[in-house]
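Engineer: Next input, structure requested:
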Amino acid sequence: MKKTRVVHLLIALLLALSLLPAAAPAQAQAAPAVPEGEFVPGELVIGFDASVKVVMGQATALAGSVDAQVVKVFDQTAVISFDPAADVTAVAARLAGQPGVRFVEPNYVRRLPEQLLTSAEPFQLKEVDRKLPNKQKLTVEELLSMRTVKRTGGKVQVIPTYPNDEFENWGNSWIGHDIIWPEKKMSPVVCVIDTGVDINHPDLKGRAINGYDFVNDDKIADDHYGHGTHVAGTIAAKANNGMGPAGISNGKVLAVKVLSDQGWGTSADIAAGIRYCANNKAVKVLNLSLGGSEGSAVEYDALHLAVNQGKFVAMAAGNASTSEMHYPAAFASPLSVPPVGSVDDGGANTIHEGMVSVGAIASEETWVDMDGNGIDDDGEYFEGCAAYFSNYGAWVEIVAPGEDIFSTIPVSYPSVLGQYMMGSDAAYLNGTSMATPHVAAAAARVWSLDKKLTNADVEGILMDSGRPVILAVDPNVVDPTVGSSDSGYLGEMPFCWPFADVPFTAAEDMENAVELDLAAAMGRGALTVFPYDAVTGLPLAGAQVAAVDAVTNKVMDIAAVEPPFYTFPAVDLINLPVGPYNARVKAKGYTAGWQPAAMDLFATPGVFESNSAEHFLVIPPAGDFQVVSQWDWWNFFDELDSYLWLPDATPFIVGPEKYDGIMYPNNPYSEVGAMWEFPFARYQRFDEEDLQTWEVLSIKRAGAKVKLPGDYQVLFTDNGDGTLLNQWIKVTAWFNGKVIGGVVRDFTADACDPLLTEAWWHAGTVNGKTFTAVDACGTDAIWPYIIP
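Structural biologist: Just a heads-up that it's a prediction; the model follows:
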């Protein structure tokens, strides 16, 4: 099981702290004792209503009444400190109900969700599914070899399609960042409320800026732990510099330190940090990868301010593998109850719109024993399941990659993670803390396209565009509230994601949760196409392929076909607004400028479309009259043979086989005119499966003159099979490198009923330099000349 692949960060911390040099602590903050309970002994947080005009004066008076002193004041909030041995509950009771006091509560301890550091062999992305023929996948090496054509300063450049660090974090491609990464519209600032950020990290310099340190009360939010820097890298690390990952957002992060260098903080400091970000006009998104088990009024009120200031807030759901609510993330759900004394005390949660709670997806497929028989049967392995540590339940709204996430850690000064990783500038970490910045960065990207969106709009877009989570459970689960800690399940996990099926209840039901899809949220899709030489069947090296908006006729992206070639000569056309597209091809020695190569392509939200025959761009060498026929690649075991028939004259053509009635001895028309079979270019490449489903006919010139006598009839047969002709077939006619006509057999049209019952189709007529389509859907009366 996956639990064996990680070590608790607590062990890592103990080891790292033991390795810190003696001088290192002097460069960081003094290390106070970490509270063992859920709140800081001897401290209370007091919230005042708007009638209190001088908070410091009122707080001082109240503190004096219980032999305490004021240690912090912000907005309508004060923190008082007294004897740590005193009964916090009793002191709070004495202060509650005093004039102007809205709430009194403990200063709750917030810790980083118990993250887990990956082992020495974390998951690394090696291939990406593009739904290719024969279930092939494209490797990262193939993806990094792809090329895109860009025009910069009047010059045409051929550059890599993807940054060299795009696939370092598998989460990027999982959420569709590889589709949208070239988008130049700038994302707004994301506030990282955490342990601070190493703003001088080479991968973050210029992308991360100091905000405030609420732990040490200064303006330098250094990160001597490492967690905040890791979060910041997922959001905003520089792309294409070969260091760490490529950040998901192209904007900046603002570092706000609310957690100590030991990875813990207080609800008061976190609330102060939230308010700081809420009041910053440049900030649109807040990232909170922290939390605890108790809801806090001071945090709720701070989030109330942030939401009402129009900020979007992403919060980690926690790493206890439980359905119990984790705060402040649970406040993103309308199922949560506003804390006593908060602005919504006694009423409904009014702040859940514009905030999301984030669960974590596992990096590899998971076995869920759905029939409970202890055997890993077919259909029981799923991708996109809960990471074994992730919290879950009806209150968790969106899930994102959170296991084996590769990102930046501090290098400018000593840090806990830096010491453990022995000076590395990046590390693999696990946690809902790592999932949350994927969502925060996605929100920033969505906002970059339309600055008029509200935070509720952004949440709606992320939720509506997300993929439904996979619902699957093991019936042997004993306690549905304890996740991977349960003793009953027999597979790798008690669920992929749970739903209300016994023994799970509505409290654990994830039916309404979605999986983050950034590209879909931005209304972007992509096309993967495969350019080939129609005669040789080899990759069309040197060609360029353009994605052209079928409505506006605008070129949206251009890819270059360059070696090395692997399984397929694939090129990606990316960051395409959703809608219909045509593909054009330009290749020296093949086309006379740009020529249409494919119609009816469609950029689907969040998807690399690649699994239709239209995505195979089959281009013949320039010269003479040529007809290329294509059919669906999944019929590679069947042959669709193409013929050229001249009933009334001797044609000036060259063909490898003259039709002489031997193949079809019962055909009464075999003695009429002359028929030649098309030469074809198809190669057995995968276990004798013919993956190149096309044929090519060339009508040669009569001497030096372009003279083609008579009307040549373009015919197709599936050799009596009767099924292949009832599939998609495309015919394209070329003359001297230009497309002059074509026809697609639309077997789905009403006019094509009933389907062909015989094995011939008359597609069109060739005469001179023209091609005329005859029949778009086939007919039983296939022969144009009837013999008495």
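Engineer: From now on I want contacts and neighbour counts done on CA atoms only, so please keep to that.
Structural biologist: Will do.
Engineer: wait, residue 715 sits on residue 763?
Structural biologist: Yes: between residue 715 and residue 763 there is a contact under CA atoms under 8 Å: 6.0 Å.
Engineer: Between these two, which has more neighbouring residues?
Structural biologist: Neighbour count, other CA atoms under 10 Å: between residue 715 and residue 763, residue 763 has more, with 26 against 21.
Engineer: Which strand or helix spans that one?
Structural biologist: Secondary structure from DSSP states H and E places residue 763 in strand 760-767.
Engineer: And that strand, what's buried?
Structural biologist: 760-766 (16 or more other CA atoms under 10 Å).
Engineer: any idea which of those residues is closest to residue 100?
Structural biologist: residue 763 (86.1 Å; CA to CA).
Engineer: Quick check: that closest one vs residue 772, distance?
Structural biologist: 9 Å (CA to CA, to the nearest Å).
Engineer: Surely residue 25 forms part of a helix?
Structural biologist: Yes: with DSSP: H, G, I helix; E, B strand; the rest coil as the criterion, residue 25 is part of a helix.
Engineer: Can you give me the neighbour number for it?
Structural biologist: 16.
Engineer: Repeat that for residue 309.
Structural biologist: Residue 309 has 18 neighbours, counted by other CA under 10 Å.
Engineer: That one is in contact with residue 282, isn't it?
Structural biologist: No: using CA under 8 Å, residue 309 makes no contact with residue 282, being 11.7 Å away.
Engineer: Next, show the common contact partners of those two.
Structural biologist: Counting by CA atoms under 8 Å, 6 or more residues apart in numbering, residue 309 and residue 282 have no shared contacts at all.
Engineer: one more, for comparison:
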Amino acid sequence: MILAIYMEIIMAKASNTNRKPVIITFKPKDKRSTSKDKQEILASAIDDGDINFVTAETVSRQARPVASGEDLMKVGYDVNRYEAPILMANLTQAEIDKLKKDKNVVRVEEDGEMHALDGPDALAQTTPVGITQVKAPAAWPSSQGEGIKVFICDTGIDSDHPDLVANLRTGKSFVPTESSTEDFHGHGTHCAGTVAAVHNNIGVVGVAPYAYLYPVKVLSSTGSGQWSWLIAALDWIMSKKGARVASMSLGGGGAPQALGDMCEAAYDDGVLLVAAAGNSGPGNNTVGFPAKYPHVMAISAVDSADIIAGFSSRGPEVEVCAPGVSVLSTTRGGGYGTMSGTSMACPHVSGVAALAWGSHRSCTNKQVRWLLNTFVDKVGDQDPEKYGKGRVDANASSFWIGTPPEHTL
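Structural biologist: I've put the predicted structure just below:
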């Protein structure tokens, strides 16, 4: 599916406390009953202030001060790339009601929060057991993920970490108040190390030690962010030539349909989307967004004995599982430490995807997804709502010979 993205981050002055962030989806231009542009339709609903769109390159920069006489501070994002337009804005209830009545508007949804999905603290350990658990070292003679582009959608990555710097590439921040992709929280750095910490005889090694890491900041230093930031980030990832994997160790409930539309667009564009299932276990039907979408791989977490973690979300959306308890990886400030959560399971699968893609370079994302679903180890009680198809097997998926079929939804 092809979409059109229009992002508007509008930050109100202190006096404008009655505005709330929403995501507006318009009808495609050829389906609208008016010749007005989306920006004009939005402007007609605004009670005060102007709509000032700027280039896409400014979306990740720190918001500028409000100029004298301005009611609102606005940073626009207009890439004009897709046909189902989406726009984000801070609006009053009256403005929202006005837009909902416009027959050219499909829906107006609240822009809620998403969060990093790390679980309870874990005791320190000396080796990254998860790397051997998914059989990554056995796959390395076939592939070490050389040059496969993995986008870490998270809190950023420590740019000076000795186990990451060789694989780091230029990323982008979509957090309006944090222009740098530097990690001020630590979650993103930990996930990045699991994917591709360098094989350099220091610290730890990642699943795919020579994959390229792109920091995509969609969570702030608090570990939380807006859905609209992830929507904009996925659009940017699609613009990067050769983008292969988007690793999303984040999630939440009540995501807007606009996010589902963007996930579908990214998947159709060739990006493999991998997301943490969530830490809302042990209850049933607890998988969160974006993992809940059919175009996204939902990853549950197991411990070192391949038993489902108590915190791991369950549900029919779970596709495969991976280590997520007491996972040793890189930490901000050049260190190492352990964390638990489906956030830790997700990058194991992203790394295995990079290994499989490195061995099957002509494959599509749908073919790599088939490999990850097909070559698994059956673990635990094999309940698919806990373990999905099973725990990923990097060795089997990398060494398999032939042309894999495409995964079907």
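Engineer: TM-score for the pair, please.
Structural biologist: Once superposed, the chains reach a TM-score of 0.79 (TM-score structural alignment, normalised by the length of structure 2), with 352 aligned residues with a CA RMSD of 2.7 Å.
Engineer: So which elements touch the longest helix along structure 1?
Structural biologist: When structure 1 is parsed with DSSP state H, its longest helix is helix 432-449. Contact here means 3 or more CA pairs under 8 Å, 6 or more residues apart in numbering; DSSP states H and E; on that basis helix 432-449 of structure 1 packs against strand 189-194, helix 227-236, strand 283-288, strand 312-316, strand 355-361, strand 398-401, helix 455-465, helix 518-521.
Engineer: now the last one: which residue numbers in structure 2?
Structural biologist: With the alignment judged by TM-score structural alignment, the segment of structure 2 matched to helix 518-521 of structure 1 spans residues 394-397.
Engineer: which secondary structure element contains the counterpart of residue 298 of structure 1 in structure 2?
Structural biologist: Aligning on TM-score structural alignment places residue 298 of structure 1 opposite residue 258 in structure 2. Secondary structure assigned from DSSP H and E places residue 258 of structure 2 in helix 257-268.
Engineer: before we move on, what about residue 25 of structure 2?
Structural biologist: Going by DSSP H and E, residue 25 of structure 2 is in strand 20-26.
Engineer: Quick check: next helix or strand after that strand?
Structural biologist: Counting by DSSP H and E, what follows strand 20-26 of structure 2 is helix 38-45.
Engineer: Mind listing what's buried along that following helix?
Structural biologist: 38, 41-43, 45.
Engineer: Save those as a markdown table, and put in distance to residue 374 of structure 2 too.
Structural biologist: A markdown table is the format used below for these (distance: CA to CA, whole Å):
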| residue | distance to residue 374 of structure 2 |
| --- | --- |
| 38 | 44 |
| 41 | 48 |
| 42 | 47 |
| 43 | 50 |
| 45 | 51 |
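Engineer: So which of these is the closest to residue 153 of structure 2?
Structural biologist: Nearest to residue 153 of structure 2 among the buried residues of helix 38-45 of structure 2, with distances taken as CA to CA, is residue 38, at 28.2 Å.
Engineer: which residues of the stretch 101-250 of structure 2 fall in helices?
Structural biologist: 129-133, 136-139, 187-196, 227-239 (DSSP state H, counting those that start in this stretch).
Engineer: Can you tell me which of those is nearest to residue 380 of structure 2?
Structural biologist: Counting by CA to CA, residue 380 of structure 2 lies closest to helix 129-133 out of these; the figure is 14.1 Å.
Engineer: Output the residue interval of structure 1 matched by the closest one.
Structural biologist: Going by TM-score structural alignment: helix 129-133 of structure 2 matches residues 170-174.
Engineer: Same question for stretch 155-167 of structure 2.
Structural biologist: With TM-score structural alignment as the criterion, stretch 155-167 of structure 2 aligns to 195-207.
Engineer: list the buried ones in that stretch?
Structural biologist: Those would be 195-204, 206-207, for stretch 195-207 of structure 1 by 16+ other CA under 10 Å.
Engineer: with those residues in mind, which one is nearest to residue 189 of structure 1?
Structural biologist: Relative to residue 189 of structure 1, the closest of these is residue 207; by CA to CA it sits at 9.5 Å.
Engineer: Disregarding residues adjacent in the polypeptide, which is nearest to that closest one?
Structural biologist: residue 252 (4.6 Å; CA to CA, 6 or more residues apart in numbering).
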